[in-house]
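*Asks:* Sequence and computational prediction follow.
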Amino acid sequence: MNISFKREEVLNGVQKISSILPQKSGAAFLRTIWIKAQDSKIQFLATDSNIEIICNYEGQIKEPGLIGIQGKIFADLLKKLSSGDVNIQLKDQKVIIKQNNNKYTIPSVEKSWFQELNNFPEENKKIWSGDVIKEAIDRVYFCIADDESMESMTCLSLKKGNKDGEIEFCGLNGPKMALYKIYNDDIYDIIPDDGILINKKIVNELKKILTEEDIEINLNNNRLFIRTIDKKEMYSFPLSSYEFPKYHDFLNKYKDQLNSILTLNKQSLIESLDRLFLFNTNTKSTVFKLSEKEIILSAYGSEIGEAEEVLECEYHGNLNQIVLMTKDVIEMLEHFNSSLIKFGFSGTLEPFKIEGEDDPNYVIYAMPVEIEEESYYTEE
C-alpha cells in the first residue's frame, strides 16, 4: 500500500474511530484501525465487536491495499501532526507514516484478522434531523437504567405511537418514566411494529456523534445505521433483543386517575427545592402540603433543622399531602421548556405525572415516597 491524504480532512473521523476502541484490554484486532485503499477511495474502519465505524475520504492511491495499525498511537500521532499531506506505506510488515521530512514507523497488524464490516443499506434509507434525535434522547435519557441486571430498562425504546407518523422515545427505570413523542412519516415507516431497543452504552455513542446536521438512517439485520449526508462517516450499532415493558398498559390504567392537579411556576419550584435539599440529611425528600392557592414545602434534617417554603399555585383535587424525592423532582423539571408545570396526582403511594404547557408531546411519570409523618418530623 502507498497512499496520501490531507491530515485535516481525516482527523475528525479517525478521532471518532479511536474513541470506541478498547485501549488496553481485548483482542489486538479490536484495538486496530484498518486502512483500506481501493477504487480511488480511502477507508478508515474499526469495530469494538459491537459498534462499527467506516469513514470514507478522497486521496492519492499509488498502490491499493489493506493495512492494520494500532489505533490509539495512530490517532494520537495524527492529532499532533501539522496540517497538510500525510503519506502511508506498508513495507516489511511495518507501517511507515511520513509528513514532509518526518518519518514514523509502527508495526502493522496481521491482515488475516481483518473482518468485513456491515455496509450501509441503501434500500429504504431515510433522512432525519440530527438535532431532533438529539433532543428526543436528552428528554428521556435520565430515565434509562444503568444497572445491566435490569435488562430492557437499560435501553432506550423507539416505537410507533397510536397515530400515523407518531414515534415514541421512552426511558423507563422502574420508579421513573419519560415519554417524548415526535412526528415523522418516513421514519415511522421503517420502524418495526414491535419497535427497537438501543442499549444505554450505544445511546452514549449516539450522543457523541449527533449534531444539528441531517443524517441518513436505516435499519437492517437487527442493526441501526447512521451516515452523514456527505457519506464520509458511517456508524452501525447493534439493537437489543430484550422485551421492553408494555408501558401503554400502565398509561391506560392511570389515564383517568391522575385527577388531583397542581399547577405552578417551574423555576420558583426548582429554586425552593434546591434550598430545601440542604435539609435533606435523612430522607432526601420534601413534603408537599396542597391547597387551592398555595403549596407549603417542608424538609427536615435530624442534625440540621427544618425548612418550610410557601409558593403560589393553582390546585384542585382530593389529595392533601404527598412526599416526593427532592433531587428527582428538580432533575425532572429541568427537562421541561415550559414556565408553568402541571402535576397530576392519583394518591400518596400511586404514580404521579408532570407535564408542561409548552411541552405538548412530553410527559414524565414517577413514584412518590412512603414516609411516616411522625418519623419524618420527630428528632431522635
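*Replies:* Perfect, thanks for sending it.
*Asks:* C-alpha only now, for contacts and for neighbours.
*Replies:* OK.
*Asks:* any idea how far the nearest residue to I20 once chain neighbours are set aside lies from L172?
*Replies:* Among residues not flanking I20 along the chain, D48 sits closest, at 6.3 Å (CA to CA, 6 or more residues apart in numbering). Separation of D48 from L172 (CA to CA, to the nearest Å) stands at 27 Å.
*Asks:* Looking at the two, which is more packed in?
*Replies:* Between D48 and L172, counted using other CA atoms under 10 Å, the more crowded position is L172 (27 against 19).
*Asks:* so the more buried one makes contact with Y180?
*Replies:* No - checked against CA atoms under 8 Å, the pair L172 and Y180 is beyond contact range at 11.9 Å.
*Asks:* ranges for the helices of the stretch 251-380 of the chain?
*Replies:* Using DSSP state H, counting those that start in this stretch, the helices of the stretch 251-380 of the chain run over 266-276, 326-333, 373-377.
*Asks:* Nearest to L239, out of the ones you listed?
*Replies:* Closest to L239 of those is helix 326-333 (CA to CA; 27.1 Å).
*Asks:* can you tell me which residues contact L66?
*Replies:* Listed by CA atoms under 8 Å, 6 or more residues apart in numbering, the contact set of L66 reads M1, W34, I35, K36, A37, K111.
*Asks:* which helix of this structure spans the most residues?
*Replies:* In the chain, taking DSSP state H as the definition, the longest helix is helix 7-20.
*Asks:* Could I get the full set of strands for the stretch 101-250 of the chain?
*Replies:* With strands called from DSSP state E, counting those that start in this stretch, the stretch 101-250 of the chain shows them at 102-109, 126-129, 155-160, 166-172, 176-183, 196-199, 214-220, 223-228, 233-238.
*Asks:* got another, please set it beside the one above:
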Amino acid sequence: MKISIERGTLLKAVAQAQSVVERRNTIPILANVLIEAEGDTVQFRATDLDIEVVDKALAQVERAGATTVAATTLHEIVRKLPDGALVTLTADAASGRLTVEAGRSNFSLATLPREDFPVMASSEYHSNFSANAAVLRRLFDKSKFAISTEETRYYLNGVYMHVSTGTDTSKVLRCVATDGHRLARIDANLPLGAEDMPGVIVPRKTVGELRKLLDDDEMDIAVSVSETKVRFATPNLTLTSKVIDGTFPDYTRVIPAGNTRRLEVDAGEFARAVDRVATVSSERSRAVKLQLDEDRLILSVNAPDSGAAEEELAVAYSDERLEIGFNAKYLLEIANQVDRENAVFMFNSSGDPTLMREGSDESAVYVVMPMRV
C-alpha cells in the first residue's frame, strides 16, 4: 500500500479513530487503526468492540492495500507535522512496517496484519431514517449532562432514544437521560421513517463520539436502529455502536404534573448567580438555598468551614413564600441548558421534585430533586 494525503485530511480521520480506541486493552490490535486504500479513497477504521468508526477520505492511491498501525502514535506524528504538508504512507508487508514521510520527516512504525483486525458484524436494521444534524445535536447535547456515571445502574449510563407522544399528542423523537437526581427529556419532530424505531439506550461514549459528526447544521445524518445496534452516517463518516442491553425505567413517573408555584427568571443571570454563591464552598455537592418571596429570589450558600454567600435577584414570582435547596452543580448544569432568555421553574414544596422549562417551550423539560438545607 502506498498513498499520499493532505495533512489536515489525515489528521481529522486519525483523530476520530484514536478517540475510539481504548488506551488500556489486553488485545494489541484494538489499539490500531485499520487503513484501507483503493481507487482514490482511503478508509480509516477503529473499534473498541462496542463502537466502530469508519472515516473515508480522498487520497492519491499509488498502490492499493491495507495495514493496521497504532492509532495514538500515528495521530501524534500527524498532529506535529506542519500545516499543508503532503503525507506519504507506505506499507511494506515484508518488513511489517509503515513508513510515514512528510517533507524531511521520516517515521517507521510497526504494523499488525489486517486479517487480525475485528470488523463489527453488520446487523439488520429495523428502522432507517434521516435527521438533520442540528436536530440530533440538540437532542443529545441537552440530555447528556444527566447521564449516570454509576456503573451498577448500567441501564442509566446512556441516552434513551425512542418514539413517544408529545404535549400536543403528535409523535416525537425523544431523548431522555437521568441519574436519579436530575432528568432531561428533549423532544424533536419525528423524522419520516422513524415511526417503528425500537427504543434504544445509546451509551455515554457513543454520545461523545457522535457529537463530532454533528457540527454541520446543513447536513442530514442517516440513522439506522436495531434492537442491538445504532448507526449514524454522513457521506464520509460512519459511527456504529452497540446499545446498552437493559430496560430504561419509566421516567414519566418522576416528571411532576401538579407543580403550581411558578418562578420565571433570566436564565443567564440565574446561572451566574448560582456559580458565584457556590464559590465559597469547597464541596461540589454543597446545597444552594433558594428563598422565594413576592418577585424576589435570594440564593444563599452556608459552608461552616469556609464562609457564606448570598445574592438577590429580581424575578417573576407571585405564589406563597418557599425555601428549597438544590445541589449547586445540578442546578448550574440545568440552568446552562437554557437557550432562551428565561427559565421557568415549577415548584410544589421543598421536598418534591422541581420542573424546569425554557420559557414557554415544552419540548425541553428538566427535573431536579431537592436537597435538605
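*Replies:* Everything's here; your move. Here the structure is a predicted model, which means the values were calculated and not measured.
*Asks:* Kindly reformat the helices of the stretch 251-380 of structure 1 as CSV containing distance to Y235 of structure 1.
*Replies:* Formatted as CSV, the helices of the stretch 251-380 of structure 1 follow (distance: least, CA to CA, whole Å):
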stretch, distance to Y235 of structure 1
helix 266-276, 39
helix 326-333, 31
helix 373-377, 52
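*Asks:* Tell me which of these sits nearest to N221 of structure 1.
*Replies:* helix 326-333 (35.4 Å).
*Asks:* Now the closest one on structure 2. Mean distance?
*Replies:* Its matched residues in structure 2 lie on average 2.5 Å from helix 326-333 of structure 1 after superposition (mean CA distance after the TM-score superposition for structure 1).
*Asks:* Report the buried residues of that helix.
*Replies:* Buried residues in helix 326-333 of structure 1, counting neighbours by 16 or more other CA atoms under 10 Å, are found at T326, K327, V329, I330, M332, L333.
*Asks:* can you pull the contacts of the fourth one?
*Replies:* It stands for I330 of structure 1. Contacts for I330 of structure 1 (CA under 8 Å, 6+ apart) come out as I270, L273, D274.
*Asks:* Show me what F169 of structure 1 aligns to in structure 2.
*Replies:* F169 of structure 1 maps onto C175 in structure 2, with residues paired by TM-score structural alignment.
*Asks:* Nearest residue to its match in space, please, no chain neighbours.
*Replies:* Nearest one to C175 of structure 2, counting by CA to CA, 6+ apart, is M161 at 4.5 Å.
*Asks:* residue in structure 1 matching the one you found?
*Replies:* Per TM-score structural alignment, M161 of structure 2 is aligned with L158.
*Asks:* Minimum distance to N252 of structure 1: which of the helices of the stretch 251-380 of structure 1 has it?
*Replies:* For the helices of the stretch 251-380 of structure 1, proximity to N252 of structure 1 was assessed by CA to CA; helix 326-333 is nearest, at 21.9 Å.
*Asks:* next one: that closest one to chain centre, how far?
*Replies:* Distance of helix 326-333 of structure 1 from the chain centroid (CA atoms, centre = their mean, to the nearest Å) equals 19 Å.
*Asks:* now stretch 89-109 of structure 2
*Replies:* What separates the centre of stretch 89-109 of structure 2 from the centre of its chain is 35 Å, taken as CA atoms, centre = their mean.
*Asks:* before we move on, what about stretch 102-115 of structure 1?
*Replies:* 34 Å.
*Asks:* does L89 of structure 2 sit in a helix or strand, and which one?
*Replies:* If you go by DSSP states H and E, L89 of structure 2 is part of strand 86-92.
*Asks:* and the angle for that strand with strand 105-112?
*Replies:* 40 degrees (axes from the mean of the first three to the mean of the last three CA atoms, to 10 degrees).
*Asks:* Between helix 7-20 and strand 86-92 of structure 2, find me the angle.
*Replies:* 60 degrees.
*Asks:* got the buried residues for stretch 356-367 of structure 1?
*Replies:* G356, Y362, V363, I364, Y365, A366, M367.
*Asks:* What of stretch 213-220 of structure 1?
*Replies:* Residues of stretch 213-220 of structure 1 classed as buried by neighbour count (16+ other CA under 10 Å): D214, I215, E216, I217, N218, L219, N220.
*Asks:* which residues touch the last one?
*Replies:* Read that as N220 of structure 1. Counted by CA under 8 Å, 6+ apart, N220 of structure 1 has contacts P121.
*Asks:* hmm, which two among the contacts of L66 of structure 1 are most spread apart?
*Replies:* Taking CA to CA, the two most distant members of those are A37 and K111; they sit 13.7 Å apart.
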